[in-house]
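*Asks:* Sharing a model that was predicted from the sequence below.
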Amino acid sequence: MKIAVPAGFVPLPLNHKILPPHAHRHAVERSALLARLFRDVAERVVVFQGPAGHGKTSLMLQAQAASASGGALTGWLSLDESDNDIRRLLGHLQALLTVLGSQSPTPPNEDYAGSAGTITPRSDWLIGRLLELGRPVALFLDDLHAITDPGALRLLRELITNAPDRIRWFLASRVVPEVGLPRLVVGDEALVVSAEDLRFSRAEMRHVFDADRGLSVSDTELDAIFRGTEGWPAAVQLYRLALGSASVRHSLASGCGGAPREVADYLAENVLGQQPPPVQDFLLQTSVLSRMSAALCDDVLGRSDGQEMLASLERDGLFVRRLESGEGWFTYHAIFANFLQEQLARTQPEHRVAVHRRAAAWFESQGQLEEALHHHLSAGDDDRACEVFDHWSDALVPDGHFATVDRWSHRLPADAATRRPGIAVKLSWAFTFLIRHEQLAPLLPVLRANLARRLIEGDPRLALSMAAVLQDDPARALEYVAHTEHREPTSNRFRNFELAAGHNVRGFVGMMRGEFGPALHSLAQGRSLSERSNATFTLAYSLVHSGLTLVAQGQLPEAVEHLRGAISDRRMVLEESVSKACLACALVMALYEADQTGDALALFEQFHDMIVEASLHDYLVVCYRAVARIRDQRGELALALETLEEAERLSYNGRWPRAVQLIQGERVRRELVAGRVDRAQTLAARLQPESRSDTDDWVRFSEETDGPRIGRIRLDLHAGRAAQALDEIGACLAAAQRQGRVHRQIRLQTLAALAHHSLGQTRPAHRCLQLALELAAPGRYVRMFLDEGPALAALLRAHANLPAAAPENGAEARALLGRLIEASGTAPAPADTPWRAAALEPLTKREHKVLAMLVDYQSNEEIASALCVSRDTVKFHVRNIYSKLGVKTRLEAIRVVKTSDTTGR
């Protein structure tokens, strides 16, 4: 049955997450704690840490009001389990920025992504937009303990640790959050308000009871309450509600006590027992709702007094809090909700199921599929739950919310994928992009069993093709794609997403087969469909494969520009997926080939964590191979080995034996270039025997210039088997020329030059080297020559003494030759030299002033006004400063200044 969504439906707003809840009217003002938080020299990070019921949210609300009265813009985000999907978390942070922008006369630029071509870290992007607001900002993150995903925690840690002083963070968590607190506390940048600090003092407890005019508590009773609750705010509020009970008063007089948790359960039972039956019934049955509105409560309970009941509960302080939402949403305090749910399950289990079932239907009618799914599963309605999940995942998968798909997959019935093959399709996409081999494996037989069926919920062949790419089997991937129907774009977003991925697979395999024209055509179609379905991560695949095709065809500058533009596209700034990791890997490799080694290493460090968690086989190899070579070049031999070891470990973890072989092959190359032939042969002998993965007609991009075949050629050459090497080179070269693989031809011609030189064939050696130079010159390939070590460097110097080349592009080749000779004579940097410890060139006096103002977070307009110059002049100085510091963004410049005094102040 199709999910019914009303015409003109607009989902419920996220106000309950990005706006603060209403303050409880019985909340105690925590004056002493607030004084600590807002003293003259205040920490920029404040953590309220304590178990449930310790008043963290109430204190946060008071801190927010104090921040706003002090002139700061304030933003609130209530976190929950769903925010462990980093893409959803980023979406909520963007919504929070919009709220802050509405408070500011200078809202941040929606399209801001730094300067054109700048690869902006996502944390810098978010912080930059906060700084654009032009005022101090106080951000409040409630229930931070709900975040357990390493990626989400890392994002928050980046934001919190890198933010400047004008951005203050207030965090509430039941546990100490893993956001870099130890270093912040040691540096006097963070204050932790513990559970002990959050407990009520005796004076604060007196205020709780005196504020309720209907209560009269003696000092003796107050002392008993203080002993029984140990100042636990939730238990104190329960006493306030329960003191109308004679048994509670008697327990105070008799001195009966117990642990605070036991006291809380006892009090909650008394609080519930004091309510009239209609209120008790309302409390119990609505307790299973994570949030409530009058309309929802009326529908679920079959009554019409939901608005009056919720208002009354809020007024009486019955642990009901109003969420900031135009729809009038409320929620119970966790402790009271848990007690009520236990009572309902014990006394009215049939009502519990009925409430869940009616709530599921109501949320489904509103298009709130996640909450509908929760209630369907809680009611035991597995068939309906599967149907809702199948429909919801039509949006989740193109949106890249794979972590959400994964989280809910654990709650679905075990046979969900066989019940509905569409679910198997959606789950397989998620597990493929999450690189989850174990979870993907049981889905593959289900997909194969449904190949003959034409499913409207998804195409098993396309899902299987992408799974084959993950499993490093492109031939099988192409086989599945070849049997899919060719269809035009449709109005079905998920179908367009599938078609985009299918075109990407065709382009990926076409690139390997040297069919570059058809490959680029397929990738262009994939890009168009990705944009149509608003699927950023499939768009990234189209872009990265197009860039790699340019590299293979000898168009390195165009490839670098294309890949740099792709990863700096504002749509990619907040992208978090396998495809972005692959895009970063490809750009690292392209920058390295262009000898932009500093940029390549900086990019690797920026995206390292994402690459570790999400990069695939070939991408991982080309990236780590480039980084290891950069570190070798800089004399950082131990770091180079560590880089290769990490790549090998990741390849083993990813179950990619071919990638392991390629990394081990890089170890052999290092030994050969260093002249340690015996050691290289020993390492080569240890490689697992395997059929060739690079043939004349099928070359993966990771093996284009350094695959097993070229590895064997290089080994033969250095081991004195030059004639054998030349035979193999000839076969490879003929295929590379036929397919237009310029990149591969450059490598083969350089090896041929070395082979001829080894055999004493001087003229053929220089002819091959000249051909390599002419092929490389238009694309300015540098590392292709320098990677072959001293032997080729010597041949290059000898080549420079020959008469100038006659061909049309001889001048370009000559210029490249001069650059190569200069680069090959450059000594590696000392291993212990920090690459950005200070300015690469001295700053002028004016640049010192501009940098000092940048460090103070002044805008370009403010700097221009203070220095009486134009904004364009400020931009000119800023560009020069960035260049001299070796940075690309304002925040990077500030970090350099914090570690090295380059401002001269």
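*Replies:* Noted; the coordinates are in hand.
*Asks:* C-alpha from now on. contacts and neighbour counts both.
*Replies:* Noted.
*Asks:* helices and strands around the top helix by length along the chain, which ones?
*Replies:* Criterion DSSP state H: the longest helix present in the chain is helix 493-512. Counting contacts by 3 or more CA pairs under 8 Å, 6 or more residues apart in numbering; DSSP states H and E, helix 493-512 packs against helix 382-396, helix 460-470, helix 474-482, helix 516-532, helix 536-552.
*Asks:* Most tightly packed of those helices?
*Replies:* Here the criterion is mean neighbour count by mean count of other CA atoms under 10 Å, and of those the winner is helix 536-552, at a mean of 26.
*Asks:* How far off centre is it?
*Replies:* 19 Å (CA atoms, centre = their mean, to the nearest Å).
*Asks:* now the angle from it to helix 493-512?
*Replies:* 20 degrees (axes from the mean of the first three to the mean of the last three CA atoms, to 10 degrees).
*Asks:* Packing partners of helix 536-552?
*Replies:* Contact partners of helix 536-552 among helices and strands, from 3+ CA pairs under 8 Å, 6+ apart: helix 493-512, helix 516-532, helix 556-568, helix 570-573, helix 578-593, helix 742-758.
*Asks:* any idea how far Thr286 is from the nearest residue to Ala379 once chain neighbours are set aside?
*Replies:* Distances taken as CA to CA, 6 or more residues apart in numbering place Val353 nearest to Ala379, at 4.9 Å, with adjacent residues excluded. Relative to Thr286, Val353 is positioned 12 Å away (criterion: CA to CA, to the nearest Å).
*Asks:* One more: Ala414?
*Replies:* 29 Å.
*Asks:* if you count what's nearby, which of these two comes out ahead?
*Replies:* Taking neighbours as other CA atoms under 10 Å, Ala414 and Thr286 compare with Thr286 leading, 25 against 10.
*Asks:* which residues does that one contact?
*Replies:* Met292, Cys297, Val355 (CA atoms under 8 Å, 6 or more residues apart in numbering).
*Asks:* Looking at those, spot the one nearest Leu715.
*Replies:* Each of these was checked against Leu715 using CA to CA; the closest is Met292, at 71.1 Å.
*Asks:* Can you report how many residues lie near the closest one?
*Replies:* 22.
*Asks:* same thing with Asp265?
*Replies:* Count around Asp265 with other CA under 10 Å applied: 16.
*Asks:* put this beside the first:
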Amino acid sequence: MLLNNKLLIPRVHPSIIKRSSLLDNLNIGLTRKLTLVTAQAGYGKTTILSEWAKQSKARIVWLSLDKHDNDFIPFWSYVLTGFELIKPDFAVNLWPILLNFSTKSIEVFTTSLLHELQALEENWVIILDDFHFVDHDLINDSITMLLENLPPLIHIYISSRSKPSFPATRLFAKKELHQINVQDLRFQLADSTHFFKLRSELNLSKKEISQLVDRSEGWINGLQLAALSMEKTKNQAQFIRQFSGKHRDISNYLIEEVFQQQSVEMRDFLLKTSVLSEMNHSLCEAVTQQKNCQDKLESLEKLNLLIVPLDDNRVWYRYHQLFSEFLQHTLEQKYHDQWLEAHMNAAHWLESNGFQEAAVDHFLAAKQYTEAIRLIELLLPQTHHSKWNVLHRWLTALPDETIIGKPMIDIYYIGALIGVGEWSMALERTKQAELRILAIKDYLSEPEWNQLGGTLYFFGAITASDQKDHVRSLHYFEMYDSLMPEGNSFQMIGGNSYGGTDHDDVLLLVNDLHVADSYINNRVQAWGMKQHYPAIGYFLTSQSDLLYEWNRLDEAKEIAERTLMRKDIQPYARLLIACTTVLAKIEQAQGHPERANQLLEQIKQQIQSSEQAAFLLRIEAFQLQLVLQQDPSASASAWLEKSDFDYKDPITSYPFKEYHVFAEVLAHTGQTSEALELLERMYQFANREGRIRNKIKVRISQSVILYELGKTNEAFVFLLEALRLAEPQGYIRSFIDRGPTLAAMLYLLINTPNLIPKKAPVDYLPYIKQLLRAYKGDLPELATSKLKLTEQESRILKQIEQGLSNKQIAEQVFITAETVKSHIKKIYKKLEVNNRVQAVQAAKEQNLL
């Protein structure tokens, strides 16, 4: 029944307000590929879509989503089943593809689905309700593929509290996207007047209704709750005066007012059943120990008391989310014993009726940990490697003492923490689990100890490495090798995952490159000759990257090529991309940019991950970085639009490289203040995390941007800091990959004594000369290297040459005249000129025009 509920168009209440203009608005979607209905809870998204679907002449496939549907196979299984309810033979050819799905077959599935959709001969609408529960990359990718080739008679309607993760900008540009938002959904005065007229006992004036609409901002649930409360109050005028338009205040105040007006028996029913996400009379009777629960459910529906029928037969129901949260909070805080009992009763009913996962959550809420562990152990094969978030939610709810004597729970707990990126917690759990498992070692057989101990030590090694405790990490690795010389299935956790931390980049985790060299060599010697040991790929990639940084290109290339030839690393997107990007930058450094780009294009076709879109963005960011190194005048606008980054976004560890490219592109397109602000926040993050390599690279970027802006004093302060951090470790490529601008800066440093402080902490000159020798070409040419203009500055300079005024230039490049004036000032400063004529002349002399 829970499955069928998802595919039924929710029942429309008989007293629903007819909103013809909004229904007409929804009809526009039949001329578009995609219609997005977005608003926060309580704006009637599901209600209006249900009403529209009921009266539409199109064939409707409805899917109500929740947090458990964020997985590719279940999601599309529901959609196909929805089609089959109308056209039984629709998915005959699709089920074998879906049920045997792998990340390689996403294009096969979507292409096959498009083929079946193309054969349909009338308008069909797929409605995905509550899509905010879905953020799975494969689901988003498949919908994106569908939208790109959707037949004219097929339309997708999505309701959500937030914009979906897949890109819709292109559809909007092609007029294939229709959007309905809060402004469209909110009750206007006419809607509200009609609504209150249906409640004849509320004799409100137009002015009073207008006040309620204004203060509620048209929030439909707020108006409904207001009406319910006013039916019980004797002073409506006072109520209206005190009515607040803040949604949180409305929910906290009005829900309590509605609740207090119910009978004692009904309040008891509401409180106890609030723990249920979905309910029928049988489940309600088990939870409340009351009879006639079907009558109570239907009574609540007739009262329109924030209960939603999930089927036309009035069997399954759910409460409105805000109402449910209020009731649960009240039950837990005021009647805690009843809260525990309600959850326990729910758990027993759900387990008996085949809903084991839901039962675990209720057992945990009821603090019935023994029962929860019993079910978790039963479900481990289903959650292992596929539902780390679910497993993490369960295991973090268990008190430590309940895990004692459960070594497999201990092991899976650590795996779940790693799976969701909680590395410091995973390290602590590893230390605790080590003590517990060692205590029972004598009671385990040798194979049992090897399995448990080996897995434990592997987790210990990688978590200690993430925390920069390299001595402890190597100790754990040696213990792991002694117990499991052939490795285990856990060693590639996160190998196809985009998120988490940079635990696989040794050069970020070990600040001393010489220590990193020793650490890497230890693992290469231990694992390098093993044939089926993909974890070695992380260390070989880091070894190649380290040699590249030291400008030992031939050695670095040999290792990277040998690593990419290993068959055992091929299934792991994260590792393949890391190694390929190292090889690509080696190729470019050796003068083969075409080969570098070819490598990156090839790796795009090999990615096998549910997070393919994020990985592709990383590859394309690196491609752009290489292109800009070769041709600073190249356009970066396309990637900038696609990235969907914002310079105010919070900084985290794994997308750090993408944000570094983003900052460079911002500067490249003339948004230098935004670029510098982002880079400074990145530096602060790297400083907090103790990541010297990131600090060096960020300071280099800041210095180049400031230098090109003519802010030489600030630029050299940052460059000297980067040199100070880099010199002891022998960094080379991080500097010379920045091209002639940085070379000119380095040359100025050795030829302008006052740029280096007299009491400098290191002797910069030998190191700077070493870096300059690493550049190709002779130093006098570097001395005459000219400053580079940004893409926007080059465009404006060409228009200055054509004799255009500031206003005319502004119209051409779609910016304000003031912004044009600011760019021209920067151009003058870089070219060391004072007017337009001098600027054009200087630009021609330097081959900038």
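*Replies:* Sure, I can see it. Everything numeric in this text was worked out from a predicted model, so none of it was measured.
*Asks:* care to give me the TM-score?
*Replies:* The TM-score (TM-score structural alignment, normalised by the length of the second structure) is 0.55; 622 aligned residues with a CA RMSD of 6.5 Å.
*Asks:* quick one on the thing from earlier: distance to Ala600 of the first structure for the helices and strands packed on helix 536-552 of the first structure - can I get that in CSV?
*Replies:* Below are those laid out as CSV (distance: least, CA to CA, whole Å):
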stretch, distance to Ala600 of the first structure
helix 493-512, 23
helix 516-532, 25
helix 556-568, 11
helix 570-573, 18
helix 578-593, 5
helix 742-758, 19
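*Asks:* just so I know, which of those helices lies nearest Lys875 of the first structure?
*Replies:* Per CA to CA, nearest to Lys875 of the first structure of those: helix 556-568, 19.6 Å.
*Asks:* Remind me what that closest one packs against, helices and strands.
*Replies:* When contacts are defined as 3+ CA pairs under 8 Å, 6+ apart, helix 556-568 of the first structure sits against helix 536-552, helix 578-593.
*Asks:* List just the one of those helices that sits closest to Glu178 of the first structure.
*Replies:* Once these are compared by CA to CA, helix 578-593 is nearest, at 23.7 Å.
*Asks:* what's that closest one packed up against?
*Replies:* Counting by 3+ CA pairs under 8 Å, 6+ apart, helix 578-593 of the first structure packs on helix 536-552, helix 556-568, helix 597-614, helix 617-633, helix 783-786.
*Asks:* For Ser123 of the first structure, which of the ones you listed is the nearest?
*Replies:* That would be helix 597-614 among those, by CA to CA, at 10.9 Å.
*Asks:* Report how many residues lie close to the nearest residue to Gly494 of the second structure once chain neighbours are set aside.
*Replies:* Sequence neighbours aside, Gly419 is the residue nearest to Gly494 of the second structure in space, at 6.5 Å (criterion: CA to CA, 6+ apart). As a burial measure, Gly419 of the second structure scores 24 neighbours (other CA under 10 Å).
*Asks:* any idea how far Arg314 of the second structure lies from Gln290 of the second structure?
*Replies:* 19 Å.
*Asks:* Correction: the previous question concerned Asp141 of the second structure.
*Replies:* Asp141 of the second structure is 47 Å from Gln290 of the second structure, where distance means CA to CA.
*Asks:* These two: which has the busier surroundings?
*Replies:* Asp141 (21 against 14).
*Asks:* In contact with the residue lying closest to Ala475 of the first structure once chain neighbours are set aside, which residues?
*Replies:* Computed as CA to CA, 6+ apart, the closest residue to Ala475 of the first structure that is not its neighbour in sequence is Val509, at 7.7 Å. Contact partners of Val509 of the first structure, counting by CA under 8 Å, 6+ apart, are Pro474, Ala475, Leu478, Ala519.
*Asks:* again, but for Gly415 of the second structure
*Replies:* So Gly415 of the second structure contacts Trp388, Ala426, Phe459, Phe490, Ile493 (CA under 8 Å, 6+ apart).
*Asks:* aligned partner of it in the first structure?
*Replies:* Counting by TM-score structural alignment, Gly415 of the second structure lines up with Trp429 in the first structure.
*Asks:* ok, now how distant is its match from Ala449 of the first structure?
*Replies:* 17 Å.
*Asks:* can you pull out the strands in the second structure?
*Replies:* 34-38, 59-64, 124-129, 154-160, 177-180, 307-309, 317-319 (DSSP state E).
*Asks:* I'd like those as CSV, with distance to Arg836 of the second structure and mean neighbour count appended.
*Replies:* As requested, those are exported to CSV (distance: least, CA to CA, whole Å; neighbours: other CA atoms under 10 Å):
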stretch, distance to Arg836 of the second structure, mean neighbour count
strand 34-38, 49, 25
strand 59-64, 63, 22
strand 124-129, 57, 22
strand 154-160, 53, 23
strand 177-180, 45, 19
strand 307-309, 69, 22
strand 317-319, 69, 21
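*Asks:* In JSON lines, list those strands along with distance to Gly537 of the second structure.
*Replies:* Converted to JSON lines, those look like this (distance: least, CA to CA, whole Å):
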{"stretch": "strand 34-38", "distance to Gly537 of the second structure": "43"}
{"stretch": "strand 59-64", "distance to Gly537 of the second structure": "42"}
{"stretch": "strand 124-129", "distance to Gly537 of the second structure": "41"}
{"stretch": "strand 154-160", "distance to Gly537 of the second structure": "41"}
{"stretch": "strand 177-180", "distance to Gly537 of the second structure": "44"}
{"stretch": "strand 307-309", "distance to Gly537 of the second structure": "53"}
{"stretch": "strand 317-319", "distance to Gly537 of the second structure": "50"}
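*Asks:* right, so of these, which gets closest to Ile736 of the second structure?
*Replies:* Nearest of these (CA to CA): strand 177-180, 46.1 Å.
*Asks:* State the distance from the aligned partner of Val287 of the second structure in the first structure to Ser287 of the first structure.
*Replies:* When the first structure is aligned by TM-score structural alignment, the residue opposite Val287 of the second structure is Val300. Val300 of the first structure sits 12 Å away from Ser287 of the first structure, going by CA to CA.
*Asks:* Comparing these two, which residue is more hemmed in?
*Replies:* For Val300 of the first structure versus Ser287, neighbours defined as other CA under 10 Å are more numerous around Ser287 (26 against 22).
*Asks:* If anything else comes up later, I'll come back, but that's it for now.
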